[in-house]
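A.B. asks: the amino acid sequence is not available; the structure is as follows:
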């Protein structure tokens, strides 16, 4: 884990000569699509990124494959989230860190900004990508890690990072305006698991998940029954499925509410622990959050522009 400030990294590189740009790209492996995107945004042509977890993959349950291990042992830099997101891989990363540079980028976020974990007293909610303000800190950690790995490219990394951070600021403003248009009594977000806590804190939504922070926690019949009663009592008309989590429990909620005479629809599919398909707008961090913000606001009665913030969302979101 790197906890050095970027200022320190720049001080370290100030006396070095400018890069020999003919060097081969820095080989970077990232666990989640969100981290891989941050690395691409900051690293640009100086790096070659492999993301381990593609669309629809649940990082809470993921285990490294043989090809993953080969890629990581050959990489110049390995970036993972940390904060107990990749719980099944933690021991492997700690062992690998004795031989390679391995950085838990989300653990560079100020702990005072983090939410406590539902199930572990000494852990935090790892879903820091759900709000651009927290993700800024992760982008800066990625910048620092790349700079230490290839100091002669520090100026390029810094310039790329500033451009990306400006986009994150635009995204925050779009979220504030668009989600702010949702009526106050409709600002309730019901999802498969509690991945949207930071999102709710940032944008004034009550977030209710069937499962806890990890998809590995059990969704008991009692919890589903409680949420069915809540949907009926508060006349909540939309719930949201997630691209990386089975919709079975959400269907049970809808059926339970229907049995009590209350109609609930699926407001849309959200990207929680994984981004969209590679090569699509939703397969980038900006596109992922633009999609989520726009879908949520649209389903809950807000005013949304066609195509989202950048007019790039797929038809029908």
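C.D. replies: That came through, no problem. Note that the structure is predicted; figures quoted are calculated from it, not measured.

A.B. asks: when you work out contacts or count neighbours from here on, use the C-alpha atoms and nothing else.
C.D. replies: OK.

A.B. asks: on the three-state scheme, residue 28 is what?
C.D. replies: strand (DSSP: H, G, I helix; E, B strand; the rest coil).

A.B. asks: how far away is it from residue 147?
C.D. replies: 13 Å (Cα to Cα, to the nearest Å).

A.B. asks: ditto for residue 89
C.D. replies: Going from residue 89 to residue 147 by Cα to Cα gives 25 Å.

A.B. asks: quick one: residue 269 is in a strand?
C.D. replies: Yes - assessed with three-state DSSP, residue 269 lies in a strand.

A.B. asks: look up the closest residue to residue 211, ignoring the ones flanking it.
C.D. replies: Spatial nearest neighbour of residue 211, excluding adjacent residues (Cα to Cα, 6 or more residues apart in numbering): residue 193 at 4.3 Å.

A.B. asks: what is the burial count for the one you found?
C.D. replies: For residue 193, the neighbour count with other Cα atoms under 10 Å is 24.

A.B. asks: state the next helix or strand along the chain beyond the helix ranked longest in the chain.
C.D. replies: Criterion DSSP state H: the longest helix present in the chain is helix 154-180. Later in the chain than helix 154-180, the nearest helix or strand by DSSP states H and E is strand 188-193.

A.B. asks: got another one to weigh against that:
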């Protein structure tokens, strides 16, 4: 039996002991007995979208903490209790949070919704590595597709609580307006970069959708999808080959990954590590990147500033 299987067996046994003592969320009316319903998102990005739609009758929680990598997340007993107590579970799908499907068997009441449902026709494929040929999960990096997430989240709340449909539609519409403004702003900012410099080298290949939407070229990366393993010498050699000839000298690190390999790589190529970007997780509240819009604005400001500066 694998380590993951042992963990799941342990969690399943533990949940039987914990369930007689349910977690309650006291607040405004929403669920039985005046308790708020609980919506559980796998990632902080989906969590932020959901809390913009949910309204006061819901408590919206996340599983993967800010700054943590959902690719490598291992559920805890507390997470299994959360899944069992939730009324609605929202997940991204396409491998990044597949672990949630192993937890929802403990839940007898949650509606489980993949927020990327219906977006397959917009999907890009993972180009290489162990997940080559599968759908790239990072659709939220294109704000236009993030809006589709919000629409699916809105519909999920309505399916669980039809009586609150008007409120969910109003809140979603207001948030979607903000997202369209964000999308327009990104395009204006990117236009400030000289076209020949619209090149990206990042640690993880998480910017395919961003690049397609906003006119960038992905020069290279270390991690195709598997972020728990250090890049091999062959991975580094391939990455170096991609960079050579492009003239690129600006390299971006990501908030959930160690910068060590990237710093050595940039030094070897006489380039520089330009900034830390947020992709798989929001940042901490104290630095102001704790919501999707501020995260995207920060990323774009960093990319525009550093690529305009160049070497």
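C.D. replies: Looks like it arrived, so ask away. Not measured: the values here are computed from a predicted model.

A.B. asks: quick one: stretch 220-228 of structure 1 aligns where in structure 2?
C.D. replies: Stretch 220-228 of structure 1 corresponds to residues 232-240 of structure 2 when matched by TM-score structural alignment.

A.B. asks: off-centre distance for that stretch?
C.D. replies: 26 Å (Cα atoms, centre = their mean, to the nearest Å).

A.B. asks: contacts made by it with the rest, please.
C.D. replies: Contact with stretch 232-240 of structure 2 is made by 220-222, 265, 269, as judged by Cα atoms under 8 Å, 6 or more residues apart in numbering.

A.B. asks: and for stretch 60-75 of structure 1?
C.D. replies: Counting by Cα under 8 Å, 6+ apart, 27-29, 52, 78, 85-89, 96, 100, 214-216 sit against stretch 60-75 of structure 1.

A.B. asks: stretch 193-208 of structure 1 too?
C.D. replies: For stretch 193-208 of structure 1, the surrounding residues in contact (Cα under 8 Å, 6+ apart) are 115, 127-128, 130-131, 175-176, 179-180, 187-191, 209-215, 272-273.

A.B. asks: repeat that for stretch 111-125 of structure 2.
C.D. replies: 87-93, 104, 132-136, 139, 148-150, 152-153, 156, 160, 208-209.

A.B. asks: buried residues, stretch 147-158 of structure 1. List them.
C.D. replies: Neighbour counts over stretch 147-158 of structure 1 (16 or more other Cα atoms under 10 Å) mark 147-154, 157-158 as buried.

A.B. asks: alignment lookup: residue 288 of structure 2 to structure 1.
C.D. replies: So residue 288 of structure 2 corresponds to residue 281, using TM-score structural alignment.

A.B. asks: before we move on, back to that, what does the residue nearest to residue 211 of structure 1 align to in structure 2?
C.D. replies: Aligned counterpart of residue 193 of structure 1 in structure 2: residue 204 (TM-score structural alignment).

A.B. asks: its match and residue 239 of structure 2, how far apart?
C.D. replies: 12 Å.

A.B. asks: where do the strands sit along the stretch 201-317 of structure 1?
C.D. replies: Assigned by DSSP state E, counting those that start in this stretch, the strands in the stretch 201-317 of structure 1 fall at 206-211, 238-242, 265-270.

A.B. asks: once you drop chain neighbours, what's closest to the residue nearest the centre of structure 1?
C.D. replies: For structure 1, the residue sitting closest to the mean C-alpha position, by Cα atoms, centre = their mean, is residue 129 at 3.4 Å. Spatial nearest neighbour of residue 129 of structure 1, excluding adjacent residues (Cα to Cα, 6+ apart): residue 135 at 5.2 Å.

A.B. asks: ok, now residue 144 of structure 1?
C.D. replies: That would be residue 6: by Cα to Cα, 6+ apart, it lies 5.1 Å from residue 144 of structure 1.

A.B. asks: ok, residue 142 of structure 2 next?
C.D. replies: residue 210 (4.9 Å).

A.B. asks: pull the number of nearby residues for that neighbour.
C.D. replies: 19.

A.B. asks: what helix or strand does it sit in?
C.D. replies: Taking DSSP H and E as the criterion, residue 210 of structure 2 maps to helix 208-214.

A.B. asks: setting aside sequence neighbours, what's the nearest residue to the aligned partner of residue 249 of structure 2 in structure 1?
C.D. replies: Here residue 249 of structure 2 is matched to residue 237 in structure 1, going by TM-score structural alignment. Of all residues not flanking residue 237 of structure 1 in the chain, residue 264 sits nearest, at 4.5 Å (Cα to Cα, 6+ apart).

A.B. asks: the longest helix of structure 1 aligns to what range in structure 2?
C.D. replies: Residues 165-191 of structure 2 are where helix 154-180 of structure 1 lands, counting by TM-score structural alignment.

A.B. asks: ok, average deviation of the helix holding residue 210 of structure 2 from structure 1?
C.D. replies: Mean deviation of helix 208-214 of structure 2 relative to structure 1 after superposition (mean Cα distance after the TM-score superposition for structure 1): 0.6 Å.

A.B. asks: what residues of that helix count as buried?
C.D. replies: By 16+ other Cα under 10 Å, the buried positions in helix 208-214 of structure 2 come out as 208-211, 213-214.

A.B. asks: run the chain-centre distance for it.
C.D. replies: 15 Å.

A.B. asks: and for stretch 71-87 of structure 2?
C.D. replies: Centre-to-centre, stretch 71-87 of structure 2 and its host chain are 17 Å apart (Cα atoms, centre = their mean).

A.B. asks: swap in stretch 192-210 of structure 1?
C.D. replies: When C-alpha coordinates are averaged (Cα atoms, centre = their mean), stretch 192-210 of structure 1 and its chain have centres 13 Å apart.

A.B. asks: for residue 229 of structure 2, see how far away residue 235 of structure 2 is.
C.D. replies: From residue 235 of structure 2 over to residue 229 of structure 2 (counting by Cα to Cα), the distance is 11 Å.

A.B. asks: which one's more surrounded, those two?
C.D. replies: Neighbour count, other Cα under 10 Å: between residue 235 of structure 2 and residue 229, residue 235 has more, with 16 against 8.
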